[in-house]
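[1] Pasting the sequence and the predicted model now:
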Amino acid sequence: MIEVMKESEGALLGVHVSGLLHEADYRMFLPTLEERFRDYGKLRVLFYADESFEGWDLRAAWEDMSLGLKHASDFERMAVVGAPEWVNWCMKLSAFLMKGEIKIFARDELDDAWAWVKG
């Protein structure tokens, strides 16, 4: 499941993910994300994975990769919080394609992640 976090406002978007992400999750979330890109251009995103997060199924992974490539220069900052180590490594590799900054945080560093992504 993908949910917009209540702390989101303007170009700051907090995304809470849980369980195994499916294409349907992206289909529901993409209009919100595209609207933010239209309204604000570049975004600062906090990606929060709770303890139930398992990753992406194949179609959802494709949607995520397509989104990342389409908007590679539109992420000003991205904080990745609480994700499994394999996701952190994927994010570090994708940093070579993105223009913005990516920083990894442990789940108990959520407040620090918000402060950094807002910074």
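    Structure received.

[2] Only C-alpha atoms from now on, for both contacts and neighbour counts.
    Will do.

[3] list the helices and strands the host helix or strand of residue 62 packs on?
    Per DSSP states H and E, residue 62 falls inside helix 58-70. Packing partners of helix 58-70 (3 or more C-alpha pairs under 8 Å, 6 or more residues apart in numbering; DSSP states H and E): helix 23-40.

[4] Which strands and helices lie in contact with the helix it packs on?
    By 3+ C-alpha pairs under 8 Å, 6+ apart, helix 23-40 packs against strand 2-4, helix 58-70.

[5] Take those and lay them out in JSON lines including distance to residue 97 and mean neighbour count.
    Shown next, in JSON lines, are these (distance: least, C-alpha to C-alpha, whole Å; neighbours: other C-alpha atoms under 10 Å):
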{"stretch": "strand 2-4", "distance to residue 97": "23", "mean neighbour count": "17"}
{"stretch": "helix 58-70", "distance to residue 97": "8", "mean neighbour count": "15"}
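
[6] Let me have the ones you listed in a markdown table, extended by distance to residue 108.
    Formatted as a markdown table, these follow (distance: least, C-alpha to C-alpha, whole Å):
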| stretch | distance to residue 108 |
| --- | --- |
| strand 2-4 | 19 |
| helix 58-70 | 25 |
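
[7] Okay, one more to line up with it:
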Amino acid sequence: MTQLLNIEKENVIAAKIKGKITKRDIEKIHPLIHTITKKGHKVHFYFELEEFHGNGPKGLWADLKVDTAHISEYGKMAFVGEKKWQEWAVKAMDFFTGSEVKYFGFQDKAKAKNWIQNN
């Protein structure tokens, strides 16, 4: 389940992801990507991974690449999680993407929000 979160920056998509990511979840996020890119902005992402059992952040990234025409318009990505494997997956993803990707523990959620909004 994906719950969209309110972040006051118009070019940031923020969501809490709990459990597994579904096609419906991606369908919620995809139009937001188009809205931001049509305004000429890079899209930045903030994701809170709570009890996340999905494909991992790397799987989420693969799902978000549905619209490869905009891949170069993706900016920073902040992942807030609770598991060591999530941190490792984010570090691996940072190596393979052109985006700046960072992992934060839940205790650093405010730091993650601050980092993603300063783009």
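    Received it, and whenever you're ready, just let me know what you need. Keep in mind that this is a model prediction, so the values were computed, not measured.

[8] after the helix holding residue 62 of structure 1 comes which helix or strand?
    strand 75-81.

[9] Counting by contacts, list what the next helix or strand after that following strand packs against.
    The first helix or strand that comes after strand 75-81 of structure 1 along the chain, using DSSP H and E, is helix 85-94. Secondary-structure packing of helix 85-94 of structure 1 (3+ C-alpha pairs under 8 Å, 6+ apart): strand 101-105.

[10] mean shift between the strand it packs on and structure 2?
    Compared with structure 2 after the fit, strand 101-105 of structure 1 shows a mean deviation of 1.0 Å (mean C-alpha distance after the TM-score superposition for structure 1).

[11] Need the contact partners of that strand.
    By C-alpha atoms under 8 Å, 6 or more residues apart in numbering, the list of residues contacting strand 101-105 of structure 1 from outside reads 75-82, 88, 91-92, 95, 113.

[12] swap in stretch 3-11 of structure 1?
    By C-alpha under 8 Å, 6+ apart, stretch 3-11 of structure 1 touches 13-17, 29, 36, 40-44.

[13] What subset of those is buried?
    13-17, 29, 36, 42-44 (16 or more other C-alpha atoms under 10 Å).

[14] So which of these sit within helices?
    Judged by DSSP state H, these include 29, 36 as members of helices.

[15] Closest to the centroid, which residue in structure 2?
    residue 45 (3.8 Å; C-alpha atoms, centre = their mean).

[16] what's near enough to touch that one?
    12-14, 75-78, 116.

[17] Farthest-apart pair in the residues you listed, please.
    Spanning the widest gap among these are 14 and 75, at 13.2 Å by C-alpha to C-alpha.

[18] Run a quick neighbour tally on residue 89 of structure 2.
    Neighbour count of residue 89 of structure 2, defined by other C-alpha atoms under 10 Å: 15.

[19] residues touching it, list them.
    Contacts for residue 89 of structure 2 (C-alpha under 8 Å, 6+ apart) come out as 56-58.

[20] Can you tell me which of the contacts of stretch 3-11 of structure 1 is closest to residue 52 of structure 1?
    Using C-alpha to C-alpha, the contacts of stretch 3-11 of structure 1 come closest to residue 52 of structure 1 at residue 17, 8.6 Å.

[21] Please tell me how far that closest one sits from residue 49 of structure 1.
    Distance of residue 17 of structure 1 to residue 49 of structure 1, given as C-alpha to C-alpha, to the nearest Å: 5 Å.
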